[in-house]
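S.K.: heads up, no residue letters with this:
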């Protein structure tokens, strides 16, 4: 007790909601817990998602997140890899974002984009090989600047997960993907 960080077992939570397009939606209105939309990245213990007290609200009660098991994570120091990316932003069952990211481990850059019919998000991030993390900028709908951050997971950076955040929290997006 006393810690502000709590662990969530998304594998167990996923049993309570059948996925739509790979995204689990779980509403926990009892007790005011809110609603979760979350997805697993491939077969690894890596998850990304969003939470809101009320997805119909003004967005100020939204949070995007990612979490994963970083045990045995390694990141190459050269070469490139492509990742098939999925994302959530106010997920409604049919508005999953999809796209592709490319990691250039030699130049330590991660770039790419994901989109649906209402939102496009691109990222341009620096990779920190020693921590398996990335951070940089995000751009929503080609005009709104924000930040991106995340991590690689697994041997040889097999998967990644992260978030793009903006001053307008309605645009905040969580994403994840596995190597192609």
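M.R.: Yes, it's here. Everything quoted here is computed from the prediction, not taken from an experiment.

S.K.: all contacts plus neighbour counts: C-alpha atoms, from now on.
M.R.: Fine.

S.K.: span of stretch 63-76 from start to end?
M.R.: Taking C-alpha to C-alpha, to the nearest Å, stretch 63-76 runs 31 Å from one end to the other.

S.K.: likewise stretch 139-158?
M.R.: 25 Å.

S.K.: can you list contacts of it?
M.R.: 44, 46, 66, 68-76, 119-125, 132-138, 159-167, 171, 178-179 (C-alpha atoms under 8 Å, 6 or more residues apart in numbering).

S.K.: return the members of the residues you listed classed as buried.
M.R.: 46, 66, 68, 70, 73-76, 120-125, 132-138, 159-166, 171, 178-179 (16 or more other C-alpha atoms under 10 Å).

S.K.: in strands, which of the residues you listed appear?
M.R.: 46, 66, 68, 120-125, 133-138, 159-165, 178-179 (DSSP state E).

S.K.: can you give me the helices in the chain?
M.R.: In the chain, the segments counted as helices under DSSP state H are 10-14.

S.K.: so which residue is smack in the middle of it?
M.R.: residue 175 (2.6 Å; C-alpha atoms, centre = their mean).

S.K.: tell me who's in contact with the residue nearest to residue 19 when sequence neighbours are not counted.
M.R.: Distances taken as C-alpha to C-alpha, 6 or more residues apart in numbering place residue 25 nearest to residue 19, at 7.0 Å, with adjacent residues excluded. By C-alpha under 8 Å, 6+ apart, the contact set of residue 25 is 17-19, 35-38.

S.K.: kindly report the same for residue 89.
M.R.: So residue 89 contacts 50, 96-97, 170-174 (C-alpha under 8 Å, 6+ apart).

S.K.: likewise residue 41?
M.R.: 47-48, 159-161, 176-178.

S.K.: as TSV, the contacts of residue 25 with neighbour count and distance to residue 7 would be great.
M.R.: Below are the contacts of residue 25 laid out as TSV (neighbours: other C-alpha atoms under 10 Å; distance: C-alpha to C-alpha, whole Å):
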residue	neighbour count	distance to residue 7
17	13	19
18	12	22
19	16	22
35	18	17
36	24	15
37	25	17
38	28	15
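
S.K.: could you check how far residue 67 is from residue 3?
M.R.: From residue 67 to residue 3 the distance is 18 Å (C-alpha to C-alpha).

S.K.: putting a second one here so we can go through both:
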């Protein structure tokens, strides 16, 4: 199983851009494979991109150079499911973007919090497929009592159809310091349960007993990583199973 690594304050050099040294400790994110995708604070200034917010870098153009997600939205429209699909190259895109790969990502509510998947080719079984989340205004603490529910979407091999998107509810029990729940697509051919994950005092979430069913195949021992943002108004995370096909990014807002 791939080791999840927390990444902060990284920077996607696309052409000749100016870089600022600005970093924000409030940007928190994680990638299931940092050989292909890194997330953290955006540092690129140029074109539609500005530094300082939630960002992403991919291997093709310098993985330690991060652009902001808000700038990436300029390159594609949000679809009916609320997901941005960027498949480079495409007509009209800069030549420096030709090998950027395939992005599927969604915004959590209206916040600078994003979840998604990337792969070099966007094909079934692509071994480069990586899921991630990245968000600004990460919380540093959580309540010690009370509960909250989050309506979430999950991205797993998204193909542009509503049937491929996962939906579900996660419940945060701050008194018990646990996060539980599951998400599924409309045909129930994909089901992901995060098991019982731990809500940590720094507002991060960690777990190791996630499980799922993918087109009849049972998977288990998935690793959960997540984070609360904006005073627990938002939640984003990922589940990392052995291999890449079953890895799932998720995010949502408090009900």
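M.R.: Yes, it's here. Just so you know, these numbers come straight off a predicted model, no measurement behind them.

S.K.: TM-score for the pair, please.
M.R.: Scored by TM-score structural alignment, normalised by the length of structure 1, the superposition of the two chains gives a TM-score of 0.91; 177 aligned residues with a C-alpha RMSD of 1.9 Å.

S.K.: tilt between the longest strand seen in structure 2 and strand 234-240?
M.R.: In structure 2, assigned by DSSP E, the strand with the most residues is strand 217-229. Inter-element angle recorded for strand 217-229 of structure 2 and strand 234-240: 150 degrees (by axes from the mean of the first three to the mean of the last three C-alpha atoms, to 10 degrees).

S.K.: before we move on, the earlier item: closest one of the contacts of residue 89 of structure 1 to residue 105 of structure 1?
M.R.: Nearest to residue 105 of structure 1, judged by C-alpha to C-alpha, of those is residue 174 at 22.3 Å.

S.K.: that older thread, so between residue 67 and residue 3 of structure 1, which is more surrounded?
M.R.: With neighbours defined as other C-alpha atoms under 10 Å, residue 67 of structure 1 and residue 3 compare such that residue 67 has more, 21 against 5.

S.K.: any idea what the more buried one aligns with in structure 2?
M.R.: Counting by TM-score structural alignment, residue 67 of structure 1 corresponds to residue 134 in structure 2.

S.K.: please report how far its match lies from residue 89 of structure 2.
M.R.: Counting by C-alpha to C-alpha, the gap from residue 134 of structure 2 to residue 89 of structure 2 is 24 Å.

S.K.: now do residue 212 of structure 2
M.R.: With C-alpha to C-alpha as the criterion, residue 212 of structure 2 and residue 89 of structure 2 are 33 Å apart.

S.K.: again with residue 181 of structure 2
M.R.: 38 Å.

S.K.: of those two, give the one with the bigger neighbour count.
M.R.: Each of residue 181 of structure 2 and residue 89 has its neighbours counted (other C-alpha under 10 Å); residue 181 has more, 19 against 16.

S.K.: isn't the more buried one up against residue 191?
M.R.: No: Residue 181 of structure 2 lies out of contact with residue 191 (C-alpha atoms under 8 Å); the separation is 10.8 Å.

S.K.: residues contacting residue 29 of structure 2?
M.R.: 6-8, 39-40, 132-135, 227.

S.K.: helix/strand/coil for it?
M.R.: Per DSSP: H, G, I helix; E, B strand; the rest coil, the secondary structure class of residue 29 of structure 2 is strand.

S.K.: which residue sits closest to it, ignoring its sequence neighbours?
M.R.: residue 134 (4.0 Å).

S.K.: OK, contacts around that neighbour?
M.R.: Neighbour list for residue 134 of structure 2: 27-30, 39-40, 54-56, 113-115, 236 [criterion: C-alpha under 8 Å, 6+ apart].

S.K.: counterpart of residue 175 of structure 2 over in structure 1?
M.R.: Aligned partner of residue 175 of structure 2 by TM-score structural alignment: residue 106.

S.K.: and for residue 235 of structure 2?
M.R.: Per TM-score structural alignment, residue 235 of structure 2 is aligned with residue 160.

S.K.: hmm, that match is touching residue 176, no?
M.R.: Yes: between residue 160 of structure 1 and residue 176 there is a contact under C-alpha under 8 Å: 5.5 Å.

S.K.: next, find the distance separating residue 57 of structure 2 from residue 248 of structure 2.
M.R.: 19 Å.

S.K.: do the same with residue 169 of structure 2
M.R.: Residue 169 of structure 2 sits 15 Å away from residue 248 of structure 2, taking C-alpha to C-alpha as the criterion.

S.K.: before we move on, what about residue 143 of structure 2?
M.R.: 27 Å.

S.K.: got it, and residue 234 of structure 2?
M.R.: Applying C-alpha to C-alpha, the value for residue 234 of structure 2 to residue 248 of structure 2 is 17 Å.

S.K.: just give me the match in structure 2 for residue 49 of structure 1.
M.R.: Under TM-score structural alignment, residue 49 of structure 1 pairs with residue 116 in structure 2.

S.K.: go on, residue 92 of structure 1?
M.R.: In structure 2, residue 92 of structure 1 lands on residue 159 (TM-score structural alignment).

S.K.: ok, its match - contacts?
M.R.: Going by C-alpha under 8 Å, 6+ apart, residue 159 of structure 2 touches no other residue.

S.K.: what do you get if the cut-off is 10 Å, keeping everything else the same?
M.R.: Residues in contact with residue 159 of structure 2, defined by C-alpha atoms under 10 Å, 6 or more residues apart in numbering, are 85, 104, 122-123, 165.

S.K.: preserved in structure 1, out of the residues you listed?
M.R.: Retained in structure 1 (both residues aligned by TM-score structural alignment, their matches' C-alpha atoms under 10 Å) from those: 85, 104, 122, 165.
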